[in-house]
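**Student:** Model the following, please.
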Amino acid sequence: MKQNDVLIRGEHLTKVFGYGKQKTTAVEDVSFAFHEGEIISIVGESGSGKTTLAKMIMGLLKESSGSIEYMGKPRQLKRHGDRKRYWKNIQAIFQDPFSSFNLFYKVEKLLLDCIKLQGVNLTKEEQLRKMKEACSFVNLKFEELHNKYPFELSGGQMQRLMIARIFMLHPKLLIADEPTSMVDACSRSTILDMLLKLRDENNMTIIFITHDVGLAYYVSDTLYIMEQGKVVERGPAEEVILNPQHPYTQQLISDVPKIHSEWDLA
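**Tutor:** The predicted model follows:
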């Protein structure tokens, strides 16, 4: 795995929702540095703040305090053009693929929009070739899907279609928020393998948002463990899992008895 310079850096990020007695701190004083080509998992239970942090990195939520640098410069998202340039290189796959697509657009339109987002002028033949290539990468046949609407596809097909979009866009950073939680075990393995292949081919940084310690250990170079909005432990995946220091990390691992016992025997 080739790991280069820091791609995106967060310093003392905090996100507060509400005011007064209704105030809730979802993310509190979180700092990070994610490198090019690195696979990171942000792990925690529901309500730990991991998805809020992901949305802040994505630029979908504005931080209450703190700052984010992208490629060594302060991130600029105030203007529409700034956000468009940022989102060209920062993409996401969400837990529910159906919420990520316009249900009134056919598959061909969804894929054509990826080509438009890249800002390249292609002939219809070149567009068709790119769409077929993307579908083939995720083991789908464009000819069988292009005229269908998202609601006519299965959850597994939709997740693969989302990965096909990533294949076409070649982002520098992919945020994958529980990307396999709604598919069966066979599809889960296939989707993970596709994402790891994208990382290897494009040196893409991937951030997994997950509650699944086993998945995080399997795919990640680095782990960030979150509890109640704070990062309580971080480090190389093997070090964090095999030698956890924080009680919350120890509890997360003990809640996966089969994996835990296998590690003990290793």
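
**Student:** hey, let's count contacts and neighbours off CA atoms from now on
**Tutor:** Will do.

**Student:** quick one: the helices in this protein?
**Tutor:** Per DSSP state H, the chain carries helices over the ranges 50-58, 80-89, 107-118, 124-137, 142-145, 155-169, 185-202, 213-219, 237-242, 247-254, 257-265.

**Student:** Among those helices, which comes closest to Phe32?
**Tutor:** Closest approach to Phe32 among the helices of the chain is made by helix 50-58 (10.6 Å; CA to CA).

**Student:** And stretch 64-80, what's buried?
**Tutor:** Ser67, Ile68, Glu69, Tyr70, Arg75, Leu77 (16 or more other CA atoms under 10 Å).

**Student:** let me fix that: stretch 134-149
**Tutor:** Quick answer for stretch 134-149 (16+ other CA under 10 Å): Ala134, Cys135, Phe137, Val138, Leu140, Phe142, Leu145, His146, Tyr149.

**Student:** now stretch 197-206
**Tutor:** Neighbour-count burial for stretch 197-206 [16+ other CA under 10 Å]: Leu198, Arg199, Asn203, Met204, Thr205, Ile206.

**Student:** and which of these is nearest Leu7?
**Tutor:** Thr205 (8.1 Å).

**Student:** So the closest one versus Leu13, what's the distance?
**Tutor:** 20 Å (CA to CA, to the nearest Å).

**Student:** Using JSON lines, lay out the buried residues of stretch 64-80 together with distance to Tyr248.
**Tutor:** Putting those into JSON lines (distance: CA to CA, whole Å) gives the following:
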{"residue": "Ser67", "distance to Tyr248": "27"}
{"residue": "Ile68", "distance to Tyr248": "27"}
{"residue": "Glu69", "distance to Tyr248": "29"}
{"residue": "Tyr70", "distance to Tyr248": "30"}
{"residue": "Arg75", "distance to Tyr248": "32"}
{"residue": "Leu77", "distance to Tyr248": "35"}
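
**Student:** Keep only those of these that are in strands.
**Tutor:** Applying DSSP state E to the buried residues of stretch 64-80, the entries found in strands are Ser67, Ile68, Glu69, Tyr70.

**Student:** quick one more, to check against the first:
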Amino acid sequence: MLKLDDVTKEFRIGAFGGKSVAAVRNVSFEVVPGEVVSLIGESGSGKSTIGRMILGLNPVTRGSITFDGLPVRAGKEYYRHIQGIFQDPFSSFNPVFKADRVFAMIKDTYYPDVAEAEWARRVAVALRDVRLNPDQVLGKYPHQLSGGQLQRLLIARALLLDIRLLVADEITSMLDASTRIDVLNLLAELKARGLAVLYITHDLSLGNYLAERTVVLRGGRVVEMGPTERVFGDPLHPYTRELLSAVPRLHEPWDDAAPVDTCPYHERGGSGGLVEAEPGHHVACAELQRCLRP
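**Tutor:** Below is the predicted model of the structure:
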């Protein structure tokens, strides 16, 4: 369904844009129907940039992103099948419009010929599917609703379209623990209906909870990917093991230029190639045996 093939994204920097920096480098992976894929990495690893390219919000510098074999092209028909939900739900709503305005815009754009009564029925069904009471949310402004309610409103909006892939970018990071689990369980229910989800997160526990496959990013490159139980249960790349074993230390950010003694990836992995260590389990290392645990 969705395929990224050797995707690189560079941004121009400097007073006259004479220099460039690569935010994403040679990234390749796929998302198939009914699958949840976790895209995991620290801040600045390129996770959100990948999500924005998939949504057509940023162009690809090199490589390709295809959906059903066709190049990604932002537009009405593309967004009928692919939708994104972002970290801050409040930023996704106009503060001067009530919540029902979100659904009115969907009707005006995609279903102008649907009768008002039928549309109201569809909206009510979508809201109940995400465990919201239409009478309690539709007539309210965004500031009158919680973050969890707003995230569910955005998911309900996506359900009103013929959506096949949801790009969920850190959608639980601003929610409290109980609401976070509710939203994750909702994504799991949508997956059971055949919806594919790209779940972008820096939280390994949530990625492990939800996804069948995991892609680990570091410095804009994929360093390991495979079935979640293998990546978490038998991590091969030292960076993945670092993520899984270390308590987060916000005052000690990882230096992308620093060498890693146990793995030659940082000296020889410039091509971004992956070695298949076992069926379906890939790791970025030119000499795999040096990445394995002793």
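
**Student:** re the thing from before, which pair in the buried residues of stretch 134-149 of the first structure spans the largest distance?
**Tutor:** Phe137 and Tyr149 (20.2 Å).

**Student:** quick one: which of the ones in strands among the buried residues of stretch 64-80 of the first structure is nearest to His211 of the first structure?
**Tutor:** Among these, and counting by CA to CA, the member closest to His211 of the first structure is Ile68, at 24.3 Å.

**Student:** What does Glu77 of the second structure correspond to in the first structure?
**Tutor:** Superposed on the first structure with TM-score structural alignment, Glu77 of the second structure falls opposite Arg85.

**Student:** Give me the neighbour count for that match.
**Tutor:** 14 (other CA atoms under 10 Å).

**Student:** In the first structure, what stretch matches the helix or strand hosting His266 of the second structure?
**Tutor:** Using DSSP states H and E, His266 of the second structure maps to helix 265-268. Under TM-score structural alignment, helix 265-268 of the second structure has no counterpart anywhere in the first structure.

**Student:** Next, the buried residues of that helix.
**Tutor:** Buried residues in helix 265-268 of the second structure (16+ other CA under 10 Å): Tyr265, His266.

**Student:** If you count contacts, what does it end up packed against?
**Tutor:** Packing partners of helix 265-268 of the second structure (3 or more CA pairs under 8 Å, 6 or more residues apart in numbering; DSSP states H and E): none among the helices and strands.

**Student:** Distance of Asp200 of the first structure relative to Glu38 of the first structure?
**Tutor:** 10 Å.

**Student:** Also His246 of the first structure?
**Tutor:** Taking CA to CA, one finds His246 of the first structure at 24 Å from Glu38 of the first structure.

**Student:** likewise Met168 of the first structure?
**Tutor:** 20 Å.

**Student:** More neighbours: those two, which one.
**Tutor:** Glu38 (25 against 18).

**Student:** so who does the residue nearest in space to the middle of the second structure touch?
**Tutor:** The second structure has Ile200 as the residue nearest its centroid, 3.2 Å off, counting by CA atoms, centre = their mean. Applying CA atoms under 8 Å, 6 or more residues apart in numbering to Ile200 of the second structure gives the contacts Ser38, Leu39, Ile40, Lys47, Ser48, Gly51, Val167, Ala168, Asp169, Glu170.

**Student:** Any chance of TSV for those residues, columns distance to Val183 of the second structure and neighbour count?
**Tutor:** As requested, the contacts of Ile200 of the second structure are arranged in TSV below (distance: CA to CA, whole Å; neighbours: other CA atoms under 10 Å):
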residue	distance to Val183 of the second structure	neighbour count
Ser38	15	28
Leu39	17	28
Ile40	18	26
Lys47	20	28
Ser48	19	21
Gly51	19	22
Val167	14	23
Ala168	11	23
Asp169	13	22
Glu170	12	18
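
**Student:** Of those, which pair is most distant in space?
**Tutor:** Ile40 and Val167 (13.3 Å).

**Student:** Give me the distance between Gly156 of the first structure and Met56 of the first structure.
**Tutor:** Distance from Gly156 of the first structure to Met56 of the first structure, by CA to CA: 27 Å.

**Student:** Tell me the spacing between whichever residue in the first structure pairs up with Gly56 of the second structure and Leu145 of the first structure.
**Tutor:** Here Gly56 of the second structure is matched to Gly59 in the first structure, going by TM-score structural alignment. Using CA to CA, Gly59 of the first structure is found at 31 Å from Leu145 of the first structure.

**Student:** How about Ser154 of the first structure?
**Tutor:** 11 Å.

**Student:** Ok, Pro247 of the first structure next?
**Tutor:** Pro247 of the first structure is 48 Å from Leu145 of the first structure, by CA to CA.

**Student:** Not counting sequence-adjacent ones, nearest residue to Val7 of the second structure?
**Tutor:** Gly63 (4.3 Å; CA to CA, 6 or more residues apart in numbering).

**Student:** cool, Leu103 of the first structure as well?
**Tutor:** Using CA to CA, 6+ apart, the nearest residue to Leu103 of the first structure is Pro150, at 5.6 Å.

**Student:** Can you find the partner of the one you found in the second structure?
**Tutor:** Under TM-score structural alignment, Pro150 of the first structure pairs with Pro142 in the second structure.

**Student:** same thing with Ile39 of the first structure?
**Tutor:** Using TM-score structural alignment, Ile39 of the first structure pairs with Val36 in the second structure.

**Student:** Pick the one among the buried residues of stretch 64-80 of the first structure closest to Asp29 of the first structure.
**Tutor:** So of the buried residues of stretch 64-80 of the first structure, ranked by how close each gets to Asp29 of the first structure (CA to CA), first place is Ser67, at 10.5 Å.

**Student:** who are the neighbours in contact with that closest one?
**Tutor:** Ser67 of the first structure neighbours (CA under 8 Å, 6+ apart): Gly10, Glu11, His12, Leu13, Pro74.

**Student:** which of those still touch in the second structure?
**Tutor:** Retained in the second structure (both residues aligned by TM-score structural alignment, their matches' CA atoms under 8 Å) from the contacts of Ser67 of the first structure: Gly10, Glu11, His12, Leu13, Pro74.
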